[in-house]
Every structure is written in C-alpha cells, then in structure tokens.
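1. pasting a predicted model and its sequence here:
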Amino acid sequence: MGNNGFKISVLASGSSGNSLYIESGQKRLLVDAGLSGKKITGLLAQIDRKPEDLDAILVTHEHRDHIHGVGVLARKYKLDVYANEKTWQAMDPLIGDVSFEQKNIFNMGEVMTLGDLDIESFGVSHDAADPQFYQFHKDNKSFVVLTDTGYCSDRVRGIIKNADGYLMESNHDLGMLRMGKYPWSTKQRILSDKGHLSNEDGALVATDVIGDKTKRIYLGHLSKENNLKEIAHMTMTDTLMKHDYDAINQIKVMDTDPEKACSLFAI
C-alpha cells in the first residue's frame, strides 16, 4: 500500500456486537471483537481477509458487545491485545487466559506507533471502567472511531477534528427509546452522560468536527430495539445539509450492520 493511507471495514456494528478492521501496508488490526471468533472469521471472509493474518486487537472497553471474541481470537492466532490498565482489570476475568506476552497496556491520551500506523487514544464518557477510543493516522490521513459515549466533550472534538472518515455513534432515536419497552432505569442509563449518543446528538457532533478532508461518516452502534437505519441515515443527512454540508457529493453517509461487513474502503 506504500504511502497511500490505509483501508478500513466496519465488520459489525450494533448492540449485539462491534468490530472494525484496519489494514495498512504493515499492519492488520481489529478495534474490538464483540462477536464470537467464528462470526468474526465469517465477517472477515466477506472482505476476503483471514484472522490468521491479523496482528493485534485494540480494545475500547470491557462490555461484552466489544470483547466477546477477544480471548478466543488472541489465543488461537497469537494476537497482541491492547487496552488501558483499568480496562484490562475489568476485562481479564471475562476473556479467559491470554498469555502475559500478548497483553499490552495502551494508556489513555497516548499515541502509539504500530508498524506504519500512528494510533491516538482518547477518553470518552461511558459506564465502563476507563473507556477510550482511537484515531488512526498515516500519510496525513486519519480515521476516527467514536461510539459508546454519552456526550462528546470539547476536548475530544478538538482531537478528532477534520478526519478523513468517522465511525460515529447513532445509537437510538429519542422517540423510539422513550416509547419503547425498556425499563425506565435502562432508558435513563442510555440517555445519561455515560450512555450513548442519539441520532441527533451524533449528527450534531459530526457537524462540529468534520472538515474539508472528510469523505465518509459511518453510522455506528445502532440499537436493534430503539433505532432504524433509515431514521439514523435521514437524521445525519438532514443535519449535515442544514449546516451547509453537501451530504451527497462531498460527504457520504454510510450505514453499518451487525451481520454484514462494509466493503473495504481506502482512507
């Protein structure tokens, strides 16, 4: 791939499981592995890739829909796993035995270089031990992963400004959530500062951080019970248009799926 940036595929995104694939000239990585090893293997096959070619897994936080397959993939394919210290403490009992040599600390707020990729970590507001997400940099190109946060601080907005692409949370439609069958305590959690971004909130964050470089926004972590792809897509597109962004020619809004990998895209 040389000096031509890198490629990404959102393998799966949603309440049932999340995983993102990133490929550069020197490295092949997953961000989270929130489905079974078998399912992730099948999703990789959809983009003609194999788990034995992976180098590492970066973990955002210890919730099951982000770590379900981490242990089995790490053991089977001898993958390095990166997470911050508190996430490791919370995740360790949940993923089974992973050898000491495969466990790596990636502290929040640091930039780590893996091969030809620079990876920047940043903290978010979510009900987990120490949740952090990532921005990938190579050849003046960047891609941001931002899901599982109740709000997006000014500090984070500054870090992720004007990336070439985003995986941006569009977890729920406010009306569907309020009218839905979840108990009130669960609704309160989702709506809290440590919950998830709604379609509207995710779209407003997008309008605040996108720039001249931005080509794509993937809509991530849609709730199965409290959202629809069509509503999330329309909310993002309409909000961008209202803020004078061309959401048809300049920036593509992309749907994601819990069962189907997005095509590999060169950032």
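-> That came through, no problem.

2. rest of the way, CA atoms for contacts and neighbours
-> Will do.

3. so where do the helices sit in the stretch 51-200 of the chain?
-> 64-67, 70-77, 85-95, 154-159, 174-179, 184-191, 199-209 (DSSP state H, counting those that start in this stretch).

4. ok, now how distant is the residue most central in space within the chain from residue 124?
-> Nearest to the mean C-alpha position of the chain, counting by Cα atoms, centre = their mean, stands residue 145 at 4.1 Å. Distance, residue 145 to residue 124, by Cα to Cα, to the nearest Å: 11 Å.

5. shared neighbours of the two, which are they?
-> residue 133 (Cα atoms under 8 Å, 6 or more residues apart in numbering).

6. show me where this protein has its strands.
-> Secondary structure of the chain (DSSP state E): strands located at 7-12, 19-23, 28-31, 56-58, 80-83, 103-105, 111-114, 117-123, 132-138, 141-146, 165-169, 216-220, 252-254, 265-266.

7. dump those strands to JSON lines, plus distance to residue 227.
-> Below are those laid out as JSON lines (distance: least, Cα to Cα, whole Å):
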{"stretch": "strand 7-12", "distance to residue 227": "16"}
{"stretch": "strand 19-23", "distance to residue 227": "19"}
{"stretch": "strand 28-31", "distance to residue 227": "23"}
{"stretch": "strand 56-58", "distance to residue 227": "27"}
{"stretch": "strand 80-83", "distance to residue 227": "30"}
{"stretch": "strand 103-105", "distance to residue 227": "35"}
{"stretch": "strand 111-114", "distance to residue 227": "34"}
{"stretch": "strand 117-123", "distance to residue 227": "26"}
{"stretch": "strand 132-138", "distance to residue 227": "23"}
{"stretch": "strand 141-146", "distance to residue 227": "18"}
{"stretch": "strand 165-169", "distance to residue 227": "12"}
{"stretch": "strand 216-220", "distance to residue 227": "11"}
{"stretch": "strand 252-254", "distance to residue 227": "15"}
{"stretch": "strand 265-266", "distance to residue 227": "25"}
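
8. list the contacts of the residue lying closest to the residue nearest to the centre of the chain once chain neighbours are set aside.
-> Using Cα to Cα, 6 or more residues apart in numbering and skipping the chain neighbours, the partner closest in space to residue 145 is residue 167 (4.9 Å). Taking Cα under 8 Å, 6+ apart, we find residue 167 in contact with 143-147, 217-220.

9. next up, a structure to set beside the first:
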Amino acid sequence: MRFSVLGSGSKGNCTLVEAGPTRVLIDNGFSGKELLARLRSLDIEPESLTALILTHEHDDHVKGAGVLARRFKLPVYANEATWRAAEARMGKLPIYREFEVGEAFVIDALRIHPFAVSHDAADPVGFVLGDGADSLGYCTDTGIVTRLIRQRLHACWAVILEANHDVRMVKEGPYPLPLQQRVLSSRGHLANPDSLDLAAELAGEHLRLLVLAHLSEINNHPDLVLAEARRRLPGEDQVRLLLASQGQACPLLEVSP
C-alpha cells in the first residue's frame, strides 16, 4: 500500500491512497487542472482512479470533488450528513455511495473504516485504510484528540495527522476574535503540542511513518512543528517524519511495518 498527500492546508486538501490497482482519493479541494498536475507529477493518470471518499463538506475538501467525479465517472463515498451539506457545492454526481460512520466498507483492494472526529461540520470523519497487511490512518480537521481517535489510530503503521497551529500565533495573529475562537475550540483544529503528544503515544505502539498535515500558513511554521516533534518523538530511526505541503504533492510513500 502506498500514499501521497497531494496537498494540505486551507487552500485545498487531497490525499491519494493505493493498494494494487485500487486508487482512492480522500477529498478534493483543488481545481481539476491543479489536481491533474499533482497526480501526473507522481506519474499517475487520473483515468486510473477508483473512487473518491469525503471526510466533510468544507470547501477546502470538496470544492473540486464534483467536477472530478463527473469528468472521470468516479463514485463518491460520503456519510448522509456530509452528502446533504455538500450536495449544492458538488452538484450532480455520476455515482453516490453512502457509508455509515463507524462501519467499515470495501472499495476493491482497500478496506476503509470511517470514525468520528470533532470539527464544526455536519458529520466529519477520519479514516483507517488497510489492504489486509498494512494500515494507514488519516485524521485531520479535529479540534481535540478523543479516546475514539486514539483507539482507531493505535494499530496504524503510518498516520497522516493534523498539526494546524501554534496557539500563541493564533492569539497574536491577524484573525478576528470569532475566528480565533473557532480555530482554538474543541470543534476547530489541532494545535502542534496536542498533535505531537498523540503521535508520541502512537510511536510507542506501531507508528513508523508520520505525515503532519493541514499546517496553517498564517498561524504555524514548519520550524515550530519540527521543534515540537524533536521534543516529543523518538528519532528518525524509529519514526520517519514528513511535513505535508500546500504547494506540492508529497512523494509516494510505502505503508509497511
């Protein structure tokens, strides 16, 4: 199983996960032109995509989903509340398939288990994706780390995890107070220390590859994230660490013990 975070941040989010011939996108907040360029930078043709699965309805996760699905006749998987909230934004889809939060479903070679997260959306989820041998956790857009999130991610060898902001930068930055309160709330986004504390817990179990994602361009900085990682995580010989970028795709990464 392999994956690439094609881009992550407030300007657009999309992640590719593949197992054998099965290629699934998690969300698509990019224009068609931008997404195709990022896929082709990895030598992946869009015609090879199998499906698109959605975490929640915010624009930076779904604004390109409908166009992509119609162009390549992709089935789109979402829970009922997300579908209803995103329907007007995405438009008519060629194939829509509904999943229940907490109930695993299968797309060809991938088994996908959606779990609830804490975000100001209709019914937001993260995913654990597996091919029968390895597992990848995907958890962004959550204001807190819940017991359920810990339970779902603890057995994953690789995890894509939000490290959105530095609390001091939010409080001293340009955001108006209501937006600061949203970001810092339990239904907002995950701060660096909370993200890295969770990662440290997971590193004591199975985690060997960590991609930190959804870094705010205004309220965070890669140096701050890396400093937190050095304080909380074991060395690269135990956990490989990468930071996802807003501007370009990560390389294709292997999920393996």
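-> Cool, got the structure. Values in this document were obtained by computation on a predicted structure and should not be read as measured data.

10. any idea what the TM-score comes out to?
-> The TM-score (TM-score structural alignment, normalised by the length of the second structure) is 0.96; 255 aligned residues with a Cα RMSD of 1.1 Å.

11. deepest-packed of the helices of the stretch 51-200 of the first structure, please.
-> Ranked by mean neighbour count, the helices of the stretch 51-200 of the first structure are led by helix 64-67 with a mean of 23 (mean count of other Cα atoms under 10 Å).

12. so where is that one in the second structure?
-> Aligned using TM-score structural alignment, helix 64-67 of the first structure spans residues 59-62 in the second structure.

13. relative to the first structure, what is the average displacement of stretch 81-88 of the second structure?
-> Following the fit onto the first structure, the mean deviation recorded for stretch 81-88 of the second structure is 0.3 Å by mean Cα distance after the TM-score superposition for the first structure.

14. what range in the first structure matches that stretch?
-> Under the criterion TM-score structural alignment, stretch 81-88 of the second structure matches residues 86-93.

15. residues in contact with the matching stretch?
-> In contact with stretch 86-93 of the first structure (Cα under 8 Å, 6+ apart) are residues 60-62, 67, 129-131.

16. one more pass at 6 Å, please.
-> For stretch 86-93 of the first structure, the surrounding residues in contact (Cα atoms under 6 Å, 6 or more residues apart in numbering) are 61-62, 129-130.

17. mind picking the two most distant members of those?
-> For those, the maximum inter-member distance is 8.8 Å, found between 62 and 130 (Cα to Cα).

18. tell me which of these two has more neighbours.
-> residue 62 (25 against 21; other Cα atoms under 10 Å).

19. list the contacts for the nearest residue to residue 11 of the second structure once chain neighbours are set aside?
-> Among residues not flanking residue 11 of the second structure along the chain, residue 60 sits closest, at 5.8 Å (Cα to Cα, 6+ apart). Counting by Cα under 6 Å, 6+ apart, residue 60 of the second structure makes contact with 10-13, 29.

20. which one of those residues sits in the busiest neighbourhood?
-> Using other Cα under 10 Å as the neighbour test, the contacts of residue 60 of the second structure are led by residue 13, with 26 neighbours.

21. which position in the first structure pairs with that residue?
-> Aligned partner of residue 13 of the second structure by TM-score structural alignment: residue 18.

22. same thing with residue 109 of the second structure?
-> So residue 109 of the second structure corresponds to residue 116, using TM-score structural alignment.

23. next: residue 40 of the second structure.
-> In the first structure, the residue matched to residue 40 of the second structure (TM-score structural alignment) is residue 45.

24. likewise residue 131 of the second structure?
-> Under TM-score structural alignment, residue 131 of the second structure pairs with residue 138 in the first structure.

25. out of the strands of the first structure, flag the one nearest residue 154 of the first structure.
-> strand 117-123 (11.9 Å).

26. elements contacting the closest one?
-> Counting contacts by 3 or more Cα pairs under 6 Å, 6 or more residues apart in numbering; DSSP states H and E, strand 117-123 of the first structure packs against strand 111-114, strand 132-138.

27. that one: which residues count as buried?
-> 117, 119-123 (16 or more other Cα atoms under 10 Å).

28. next: stretch 223-237 of the second structure.
-> 225-226, 228-229, 232-233.

29. of all those, which two lie farthest apart?
-> Counting by Cα to Cα, the most remote pair of those is 225 and 233, 11.5 Å apart.

30. ok, back up a step: right, so the helices and strands packed on strand 117-123 of the first structure: which one is the most enclosed?
-> strand 132-138 comes out most buried of those by mean count of other Cα under 10 Å, with a mean of 22.

31. residues touching it, excluding its own?
-> Taking Cα under 6 Å, 6+ apart as the rule, strand 132-138 of the first structure contacts 5, 60, 117-124, 142-145.

32. now, which of the residues you listed sits nearest residue 263 of the first structure?
-> Nearest to residue 263 of the first structure among the contacts of strand 132-138 of the first structure, with distances taken as Cα to Cα, is residue 143, at 15.6 Å.

33. leaving out the residues flanking it, which one is nearest to the closest one?
-> residue 165 (4.8 Å).

34. for that neighbour, grab the count of nearby residues.
-> That count, for residue 165 of the first structure with other Cα under 10 Å as the rule, works out to 26.

35. quick one: contacts for it?
-> Residue 165 of the first structure touches 143, 214-217, counting by Cα under 6 Å, 6+ apart.

36. now for the aligned partner of residue 7 of the first structure in the second structure, how many residues are close by?
-> Residue 7 of the first structure maps onto residue 2 of the second structure when the alignment is built from TM-score structural alignment. Using other Cα under 10 Å, the number of residues around residue 2 of the second structure comes to 17.

37. ditto for residue 251 of the first structure
-> Neighbours around residue 251 of the first structure, by other Cα under 10 Å: 21.

38. doesn't residue 215 make contact with it?
-> Yes - if you go by Cα atoms under 6 Å, residue 251 of the first structure and residue 215 touch, sitting 4.7 Å apart.
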